[in-house]
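Student: here is a sequence with its predicted model. Questions after.
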Amino acid sequence: MQELTIYESLGERELFIKKSPQELTPADIGVEAVRVVLDETRTFQEMDGFGASFTDSAAFLMNQILNEEQQAEVMQRLFDPNEGIGLSVVRNPMGASDYAREMYSYDDLPQGETDPALNRFSIAHDEQDIIPLLRQAVKWNPELKLMASPWSAPGWMKTSGSMIGGELKREYYEAYAEYFVRYIQAYAENGLQIYAVTPQNEPLFVPGHYPGMLMLPEVQSEFIKDFLKPAFRRNGISTKILCYDHNWDKPEYPLTVLNQAEEEVDGVAWHWYGGQASAQSEVSRAFPAKEVHFTEGSGGEWIPAFEPAFSNVFRTGIEILRNHSKSFVLWNMALDENNGPVVPGFGRSTCRGIVTVNQQTRELTYTLDYYALAHFSKIIRPKAVRIHSDSSVDHIRSVAFKNTDDSIAVVLFNDGEGVENVSLRLRGEAELSFSMAPKSAISIKAAF
């Protein structure tokens, strides 16, 4: 080995600390070590990267509440691969989500009016905060990939006549496909390429107090196959189409869509609010040519204490990657001291952002999600290929990648209740031995 780069987290007061090999806790002599072995001949998915979302709320906080110096600091720490953690995927709502200051789409009309030709389509709302921040992010990291998902079609396209509730009216399938085309084209005019879209965020969940829209799998299949993909082809759009965009507990949904619209779908997007990450592999085995993406997972007060929350991001993140995902994207890039702003009528929010921007004091703080993402994103870079890793005990969780510069990146998490000696075989005879405290994490990049 020519060089080792190591980051370690030992608890709330020691998060993502850069260390030399000599600064790691040495293994206890005479105590058997857990062996972690890598196999570079067994390869899996290529990574797009790690990230979060510039919701309306997050973009407002970062663009309007922070001063210029704070904004420059946080953008660098989020997106710069050298001085920051190099986030490389952003997945944004198309219009309002639950984390927005108002209800809005890109074609809002007075009650009773319709606009099937989309004459009043406009992304002016995004031009205030979201687009300026995305442009900055791309400057910090030119490899950044942008994904987009609507929480709802414009209200006039729906059976409810509102962005809340209802389904897409069949007579507006064509207009809704054109809505995606206009969005992608408008962002391109602002110098931003949309890498992938999903037809609907969480299509099986219809909230009663913020934007949402029921889209059953048969409807999604028809919409993609007969309307969305043809509209992309007509307009020379290469943006990928990912189906589903919901929890692990309903793998039958993406399986239905892929069975009915396989040629028009590029992959499946997943969330973590139900089920197990193994669902990703279940669908991938049935359709191995289709990409796997993890597009939303939020931490929050339902796991309030530091250790359980930090551990959850780690164990789940490792499982997401071990189950073939090309991306690992958390939720809000920023929230305020009250876990907001949220749409009117939402009630109390319990979600946690990657950073917290206090609207009263204007203080900027980095949450445990930032440091957990850092362990992955800092060393596993875009186009890295996952390689096989195997641990001799289940509670030493591992995931490993080979970067394009031939370096090896390994993330380890001790999910046990006791201290463990670990012996990591990197390449050939190169081996690293150290001790891991319970619920601690280590990220190692080895250059040869």
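Tutor: Cool, got the structure. Numbering: from 1, shown residues only.
Student: C-alpha from now on. contacts and neighbour counts both.
Tutor: OK.
Student: can you tell me the centre-most residue of this protein?
Tutor: residue 329 (1.0 Å; C-alpha atoms, centre = their mean).
Student: that one against residue 294, yeah?
Tutor: Yes. With contacts counted by C-alpha atoms under 8 Å, residue 329 reaches residue 294, the gap being 6.1 Å.
Student: related to what we said a few turns ago, so what's the residue nearest to the centre of the chain up against?
Tutor: If a contact means C-alpha atoms under 8 Å, 6 or more residues apart in numbering, then residue 329 has 50, 51, 52, 53, 89, 90, 91, 294, 295, 296, 297 as its contacts.
Student: ok, second structure coming up, stack it against the first:
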Amino acid sequence: MKNLKLYIVSFLVFMMMSCNENKLSVDVYETSASGNKLKQITAFVSGNNPAIITLIPEETFQTITGFGGSFTEASASLLNKLSKENREKILEAYFGEDGAQYSLTRTHMNSCDFSLSNYSYAPVEGDLELTNFSIEEDRDDIIPMIKEAMAISRDGFKILSSPWTAPPWMKDNKDWRGGKLLPEYNDTWALFFSKYIKAYKAEGIDIWGFTVENEPLGNNNNWESMHFSAEEMTNFVENHLGPKLKAEGHDVKILGYDQNRGEELKEWIDVMYRDEASSKYFDGTAIHWYASTYDYFPESLQYAHEKVPNKYLIQTEACGDSEVPKWQDDQWYWSKEATDWGWDWAPEDQKYLHPKYAPVNRYARDIIGCLNNWVDGWIDWNMVLDKQGGPNWFKNWCLAPVIVDPELDEVYFTPIYYTMAHFSKFIRPGAERIGFTNSDEHLMLTAAKNLDGSIAVVIFNQDTESKNMSIKLGQSTKDLQINGQAIQTIIIPQQ
């Protein structure tokens, strides 16, 4: 009898150990319409008919460059109007260890629509050697914002810089808006980029990369812009910008295009990378989402990757545009009330690309869709805007993850902020996207393995009902739940 009792005890211990060995260890964080904001979830109830999600870490795709937002004059000037406490609160939220830990950012060279006025670092007409070049316009706002973010960030972050236009005196229409760069200023405009790197370097700020021109197809001449065809931009990079930056010893990335995904992307890819000479100085391609904040155009993204699989493919700008933000109304960001410019203005044959769509859905769906189609970096537009959706000299109002009321010194972290953090905080630079299978087509997800061996799985449930899930990695599983209208990041420590 004694031996039988020992056998039973030993068997039970063995079974408990076996069960524990097959139980996946996870940390789960959720943001939801029900009120969770990156809340750690520890209690789960097993349910029937779970979605089966199987991770395949041996199947690897692109290496992640990073996630983040943009340093604009609009955002930086608003920070200047806030109390020191709230300024630090916002920057800590974006760059601190307890915050979103942004790792990839963007800023504008010269002014843009989210500036307070039109300006250029090279205002003197005929100054071919740019002896009067100065970044003085940035010293009161953008530069201090970047420096404070650098001081807060533990791992640092990359900065992409983009011009909206050359100074008007270099253009055929002599205007801030529209027009083309005159051929006689190709070398001067290339020198402008080099001067910019040096000036920012002198401030202690390293520029990681450039896009050649923000939205070279134009914006109907509404605000700062300069037009390039694919052939014109490729010629400028191949014969002027690339050689100039190389000759001056700048180790900086050059990304071409920098406008909407879709058929145009395919056309530009074909020209930029038509041969070794044309593609030599291009390190990658930049894209925007304004052709549709609903459709992420997987075919175009796949085409871009397959054409040049060793080049960057980075989403450099996205925002809920042409919309005044809703102040301290979380539910609006989860509801299908937001519109983008195309809701009113898109041609009839493109209206379907611009439906009313919840802002959180736009971000979560687009980032997951982009990542699953070879995009390696995703940058939001303004980090901070006011209750009007500005300041913006053209009154082109937009949303931002953080909205402020400078008069009352109040700050509102919208659900978009937490949506961005689900990616930026947990999928770190150098991570590799990995494969998975998913039995529930209503759940969107992506997965990546970080350099420390941990795996981050981001899942988005658009449905209003909660869903049961079973996450599998090798022989280990974990039963979980996700609320309706929720985003979860599941962290699996190194096995």
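Tutor: Yep, it's here. Predicted model only: the values in this text are computed from it and were never measured.
Student: what does the superposition give as a TM-score?
Tutor: Scored by TM-score structural alignment, normalised by the length of the first structure, the superposition of the two chains gives a TM-score of 0.93; 434 aligned residues with a C-alpha RMSD of 1.7 Å.
Student: residues touching whatever residue of the first structure lines up with residue 360 of the second structure, list them.
Tutor: Here residue 360 of the second structure is matched to residue 310 in the first structure, going by TM-score structural alignment. Applying C-alpha under 8 Å, 6+ apart, we find residue 310 of the first structure in contact with 368, 369, 372.
Student: make it 10 Å
Tutor: 9, 11-12, 299, 303-304, 367-369, 371-372, 439-441 (C-alpha atoms under 10 Å, 6 or more residues apart in numbering).
Student: for these, which single residue is the most surrounded?
Tutor: residue 441 (27 neighbours; other C-alpha atoms under 10 Å).
Student: what lines up against it once you look at the second structure?
Tutor: Aligned by TM-score structural alignment, residue 441 of the first structure pairs with residue 487 of the second structure.
Student: my read: its match touches residue 34, true?
Tutor: No. Counting by C-alpha atoms under 10 Å, residue 487 of the second structure stays clear of residue 34, with 11.3 Å between them.
Student: check contacts around the nearest residue to residue 187 of the second structure once chain neighbours are set aside.
Tutor: Distance criterion C-alpha to C-alpha, 6 or more residues apart in numbering; nearest residue to residue 187 of the second structure, sequence neighbours excluded, is residue 240 at 5.9 Å. When contacts are counted by C-alpha under 10 Å, 6+ apart, residue 240 of the second structure touches 186, 187, 188, 189, 190, 191, 234.
Student: against residue 247 of the first structure, how distant is the counterpart of residue 240 of the second structure in the first structure?
Tutor: In the first structure, residue 240 of the second structure lines up with residue 227, judged by TM-score structural alignment. Going from residue 227 of the first structure to residue 247 of the first structure by C-alpha to C-alpha, to the nearest Å gives 25 Å.
Student: can you check residue 207 of the first structure too?
Tutor: Residue 207 of the first structure sits 15 Å away from residue 247 of the first structure, going by C-alpha to C-alpha.
Student: thought residue 436 of the first structure was touching residue 397?
Tutor: No. If you go by C-alpha under 10 Å, residue 436 of the first structure and residue 397 don't touch, sitting 11.7 Å apart.
Student: quickly list what's touching both of the two.
Tutor: Common neighbours of residue 436 of the first structure and residue 397 (C-alpha under 10 Å, 6+ apart) are 412, 413, 414, 416.
Student: quick one: which of the residues you listed is most hemmed in?
Tutor: Within those, most neighbours by other C-alpha under 10 Å means residue 412, with 27 neighbours.
Student: counterpart of that one in the second structure?
Tutor: Using TM-score structural alignment, residue 412 of the first structure pairs with residue 459 in the second structure.
Student: is the match of residue 240 of the second structure part of a helix or strand, or is it coil?
Tutor: At residue 227 of the first structure the chain is in helix, as set by DSSP: H, G, I helix; E, B strand; the rest coil.
Student: surely the residue nearest to the centre of the first structure forms part of a helix?
Tutor: No. Counting by three-state DSSP, one finds residue 329 of the first structure to be strand, located in no helix.
Student: what's the counterpart of it in the second structure?
Tutor: Residue pairing (TM-score structural alignment): residue 329 of the first structure is matched to residue 379 of the second structure.
Student: so how far is residue 420 of the second structure from that match?
Tutor: Taking C-alpha to C-alpha as the measure, residue 379 of the second structure and residue 420 of the second structure are separated by 9 Å.
Student: try residue 258 of the second structure
Tutor: As judged by C-alpha to C-alpha, residue 258 of the second structure and residue 420 of the second structure stand 21 Å apart.
Student: residue 71 of the second structure too?
Tutor: Counting by C-alpha to C-alpha, the gap between residue 71 of the second structure and residue 420 of the second structure amounts to 16 Å.
Student: now do residue 303 of the second structure
Tutor: For residue 303 of the second structure, the distance to residue 420 of the second structure equals 26 Å [C-alpha to C-alpha].
Student: when those two are compared, which one has more neighbours?
Tutor: Under the criterion of other C-alpha under 10 Å, the comparison of residue 303 of the second structure against residue 420 puts residue 420 first, with 24 against 17.
Student: hey, where'd the helices end up in the first structure?
Tutor: For the first structure, the helices defined by DSSP state H cover 56-60, 68-79, 124-128, 130-140, 173-189, 217-223, 229-234, 252-261, 278-286, 306-322, 368-377.
Student: could you export these as a markdown table, including distance to residue 269 of the first structure?
Tutor: As requested, the helices of the first structure are arranged in a markdown table below (distance: least, C-alpha to C-alpha, whole Å):
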| stretch | distance to residue 269 of the first structure |
| --- | --- |
| helix 56-60 | 21 |
| helix 68-79 | 23 |
| helix 124-128 | 24 |
| helix 130-140 | 22 |
| helix 173-189 | 17 |
| helix 217-223 | 13 |
| helix 229-234 | 17 |
| helix 252-261 | 9 |
| helix 278-286 | 9 |
| helix 306-322 | 12 |
| helix 368-377 | 19 |
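Student: next, the buried residues of stretch 447-454 of the second structure.
Tutor: Judged by neighbour count (16 or more other C-alpha atoms under 10 Å), stretch 447-454 of the second structure contains these buried residues: 447, 448, 449, 450, 454.
Student: what's the offset of that stretch from the middle of its chain?
Tutor: 19 Å (C-alpha atoms, centre = their mean, to the nearest Å).
Student: in the second structure, which residues correspond to stretch 146-158 of the first structure?
Tutor: Against the second structure, stretch 146-158 of the first structure falls on residues 159-171 (TM-score structural alignment).
Student: endpoint to endpoint, the matching stretch covers what distance?
Tutor: Its start and end residues considered, stretch 159-171 of the second structure measures 27 Å (C-alpha to C-alpha).
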